[in-house]
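**Student:** Sharing a model prediction with you, sequence too.
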Amino acid sequence: MRVILLGVRGSTPAPGPAFLRYGGHTSCVAVVPDGAEVPTLVLDAGTGLRDLGARLGGAEAFQGSVVLTHLHWDHVQGLPFCPAVDRKQARVDLLLPVPVGGPEPAGLLARSMSPPHFPIGPEGLLGGWRFLRSVQGPCQVEEFTVTTAEIRHKGGLTHGLRIESGGAVLAYLPDHAPAGGSAVAEALADGADLLLHDGQFLAGERSLADGYGHATVPDAVAFAARCGVRRLVLTHHAPTRTDDQLDLLRAELDDLRCGGGRVELARQGDTLTVKAT
């Protein structure tokens, strides 16, 4: 499978000339199945979702599924601003993390996407939409096996994801506090060919990481090592972390290795190939 990084920022978009090289859009990842030309699976719907249409090979409307890790603004804000999912020809299954005994998925999303907070509610999106509860454990989503499990992050139910296709494994944990260990999270990332993991805070920003339920970069590297992943790419960059500062961080990471390769920083627009071990 191929993984297209449409948004790699955390918390809020980061516009301006200091954020051009790594990109300013918030979390969104498109996944293209083997043998296909266009994505059929999207992970999170941050502002990076706006760029999905350019990846559809000339098609105007997306046909596939969007899986949300959680409902913080930076992971859903792109939904009503992406023409590719807001057309009569679109077909979208939106999978949301809903607590046990919680409201219907569309009603939960409507808490932040409806008047007076926004002009329309979820039902106002054009096309064939289904609002579904994410199933804990493995299930078939489009051409992929998607395993979902609750992981540590502040501010509501948050899922980590394991995506499998043709023996290749992608683990996606963009908002995760791994300090202290978690067997559930480690099972999601176990032996992954590619791990996209929260790297929002630096070692000296421990209090902020703990306060917001995120990882520090050393946390993420240690987590990847425990899980035996082949390739670690840090994402969900702090919105104030400029390109120059990320370049300095990347240089500091050059001596670190994960699965035989160096630790990498996610860059908006990059396409990563995920192959089976």
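**Tutor:** Nice, thanks for sending it over.
**Student:** From now on I want contacts and neighbour counts done on CA atoms only, so please keep to that.
**Tutor:** Will do.
**Student:** Please identify the buried residues of stretch 105-114?
**Tutor:** Pro105, Ala106, Gly107, Leu108, Leu109, Ala110, Ser112, Met113, Ser114 (16 or more other CA atoms under 10 Å).
**Student:** Distance from it to the middle of the chain?
**Tutor:** 20 Å (CA atoms, centre = their mean, to the nearest Å).
**Student:** ok, and what's touching that stretch?
**Tutor:** 71, 96-98, 118-123, 131-133 (CA atoms under 8 Å, 6 or more residues apart in numbering).
**Student:** Could you pick out the buried ones from those residues?
**Tutor:** Buried, going by 16+ other CA under 10 Å: Leu71, Leu96, Pro97, Val98, Gly121, Pro122, Phe131, Leu132, Arg133, out of the contacts of stretch 105-114.
**Student:** Which ones among the residues you listed lie within strands?
**Tutor:** Among these, the ones falling in strands (DSSP state E) are Leu96, Phe131, Leu132, Arg133.
**Student:** second one coming, line it up with the first:
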Amino acid sequence: MRVHFCGVRGSTPAPGPEFVRYGGNTSCVAIARDGDDPTLLLDAGTGLSRVSKLMDQRPFRGTILLGHLHWDHTHGLPFFHSGDQTDAAVRVLVPAQPGGTAEELLAGAMSPPHFPIMPGDLRGAWSFDHLDEGEHEIEGFSVHAREIPHKGGRTFGYRVSDGTHSIAYLSDHWPGSLGEGPDGFGPYHEAALELARNADVLIHDAQYTTEEYPVRRTFGHSTNDYAIGLGATAGVGRVVLFHHDPRRTDDELDAIASSLSASSSPDVTIAREEQVLDV
């Protein structure tokens, strides 16, 4: 699998010179077979526009898996040039929840007077469906979906496998809602461990530092230390710290990177836009 990081920021885009090196676009990860265009996208934040760039604007034919429906994970949909073409074919899968069909739920934020068009107005063959927990075959990958705690709507984490290698994706995760856990950041609970266990790569919410967490513990996100601890407990090969706070500057992310031990297990890196991992 080839994993493209197209948007790594959380909550809201972060424009400006102090966010250039790591990027200011919100969550979007594109997964491809080696050498092929991506066919499976995890979330559709403003980083979705970078998928069009890496495809040289060719029409997208594949699936977008949304972890949840917050703005920072859906804002890219109407600006996805490779999807908004007459010969594109895009399937959008949303965690199953009450409140309407998947298309109706998306239209809650993408419809007049909030936005000039609705999801069904996008060009090409678009479809919108609910997704349940469990095992699924999507675009030739095995995808395991589990509900994980996050604030403000049902949220899924995903494990994606090509039959040989696997990645776990928990972009927005609030384990602190389940209790203190061993280090005060929440427990390494069953769903998180099931998704991450022995994965080659764990892409995990790391919006807050340990020092910030006490005043932001109710905001619905994780700390760097929780992500690393989950990776170690689950036996993953690499932890990628993801969903950076929109105020976290490049220099601050550099400082976090410098604080990481080069000999740590698992290996830990900080997600940046246009980063590519071959798994």
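**Tutor:** Structure received. No experiment lies behind these values; they were computed from the predicted model shown.
**Student:** still on that earlier bit, kindly present the buried ones among the contacts of stretch 105-114 of structure 1 as JSON lines, with separate columns for distance to Gln140 of structure 1.
**Tutor:** Shown next, in JSON lines, are those (distance: CA to CA, whole Å):
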{"residue": "Leu71", "distance to Gln140 of structure 1": "22"}
{"residue": "Leu96", "distance to Gln140 of structure 1": "15"}
{"residue": "Pro97", "distance to Gln140 of structure 1": "16"}
{"residue": "Val98", "distance to Gln140 of structure 1": "18"}
{"residue": "Gly121", "distance to Gln140 of structure 1": "28"}
{"residue": "Pro122", "distance to Gln140 of structure 1": "24"}
{"residue": "Phe131", "distance to Gln140 of structure 1": "16"}
{"residue": "Leu132", "distance to Gln140 of structure 1": "13"}
{"residue": "Arg133", "distance to Gln140 of structure 1": "13"}
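**Student:** quick one: the alignment partner in structure 2 of Glu205 of structure 1 from Asp245 of structure 2, how far?
**Tutor:** Counting by TM-score structural alignment, Glu205 of structure 1 lines up with Glu212 in structure 2. The gap separating Glu212 of structure 2 from Asp245 of structure 2 is 11 Å, by CA to CA, to the nearest Å.
**Student:** okay, these two: which has more neighbours?
**Tutor:** Asp245 (22 against 11; other CA atoms under 10 Å).
**Student:** can you tell me how far the residue nearest to the more buried one when sequence neighbours are not counted sits from Arg159 of structure 2?
**Tutor:** Closest residue in space to Asp245 of structure 2, ignoring its immediate chain neighbours: Gln207 at 4.9 Å, by CA to CA, 6 or more residues apart in numbering. Note on Gln207 of structure 2: its distance to Arg159 of structure 2, by CA to CA, is 20 Å.
**Student:** So between the two, which is more surrounded?
**Tutor:** Counted by other CA under 10 Å, Gln207 of structure 2 and Arg159 do not tie: Gln207 has more neighbours, with 27 against 23.
**Student:** how much space between the more buried one and Ala44 of structure 2?
**Tutor:** For Gln207 of structure 2 relative to Ala44 of structure 2 (CA to CA), the value is 18 Å.
**Student:** Distance of the one residue sitting closest to the centre of structure 2 relative to Leu65 of structure 2?
**Tutor:** In structure 2, the residue lying closest to the centroid (CA atoms, centre = their mean) is Ser171, at 4.3 Å. Computed as CA to CA, the Ser171 of structure 2 to Leu65 of structure 2 distance reads 12 Å.
**Student:** what does Leu241 of structure 2 give?
**Tutor:** For Leu241 of structure 2, the distance to Leu65 of structure 2 equals 20 Å [CA to CA].
**Student:** ditto for Arg9 of structure 2
**Tutor:** Using CA to CA, one gets 17 Å for the distance from Arg9 of structure 2 to Leu65 of structure 2.
**Student:** Check Thr269 of structure 2 too.
**Tutor:** 24 Å.
**Student:** These two: which has the busier surroundings?
**Tutor:** More crowded of Thr269 of structure 2 and Leu65, by other CA under 10 Å: Leu65, with 23 against 16.
**Student:** That one: what's it in contact with?
**Tutor:** Contacts here follow CA under 8 Å, 6+ apart; on that basis Leu65 of structure 2 touches Leu40, Leu41, Leu42, Asp43, Val92, Leu93, Val94.
**Student:** Please verify my assumption that the first one contacts Arg33.
**Tutor:** No. With contact defined as CA atoms under 8 Å, Leu40 of structure 2 and Arg33 do not form a contacting pair (9.7 Å).
**Student:** Neighbour count for the two, which is higher?
**Tutor:** Between Leu40 of structure 2 and Arg33, counted using other CA under 10 Å, Leu40 has the larger neighbour count: 25 against 17.
**Student:** mind checking how far the more buried one is from Gln97 of structure 2?
**Tutor:** Distance of Leu40 of structure 2 to Gln97 of structure 2, given as CA to CA: 22 Å.
**Student:** got it, and Gln207 of structure 2?
**Tutor:** The gap separating Gln207 of structure 2 from Gln97 of structure 2 is 25 Å, by CA to CA.
**Student:** Map Ala192 of structure 2 onto structure 1.
**Tutor:** For Ala192 of structure 2, the residue aligned by TM-score structural alignment is Ala185.
**Student:** what residues are up against that match?
**Tutor:** By CA under 8 Å, 6+ apart, Ala185 of structure 1 lies in contact with Ala149, Glu150, Ile151, Gly160, Pro178.
**Student:** Just put the residues you listed in JSON lines and tack on secondary structure and neighbour count.
**Tutor:** Shown next, in JSON lines, are these (DSSP: H, G, I helix; E, B strand; the rest coil; neighbours: other CA atoms under 10 Å):
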{"residue": "Ala149", "secondary structure": "strand", "neighbour count": "21"}
{"residue": "Glu150", "secondary structure": "strand", "neighbour count": "17"}
{"residue": "Ile151", "secondary structure": "coil", "neighbour count": "23"}
{"residue": "Gly160", "secondary structure": "strand", "neighbour count": "24"}
{"residue": "Pro178", "secondary structure": "coil", "neighbour count": "21"}
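**Student:** Which one of the ones in strands among the buried ones among the contacts of stretch 105-114 of structure 1 is nearest to Gly155 of structure 1?
**Tutor:** For Gly155 of structure 1, the nearest member of these is Leu96. The distance, counting by CA to CA, is 15.0 Å.
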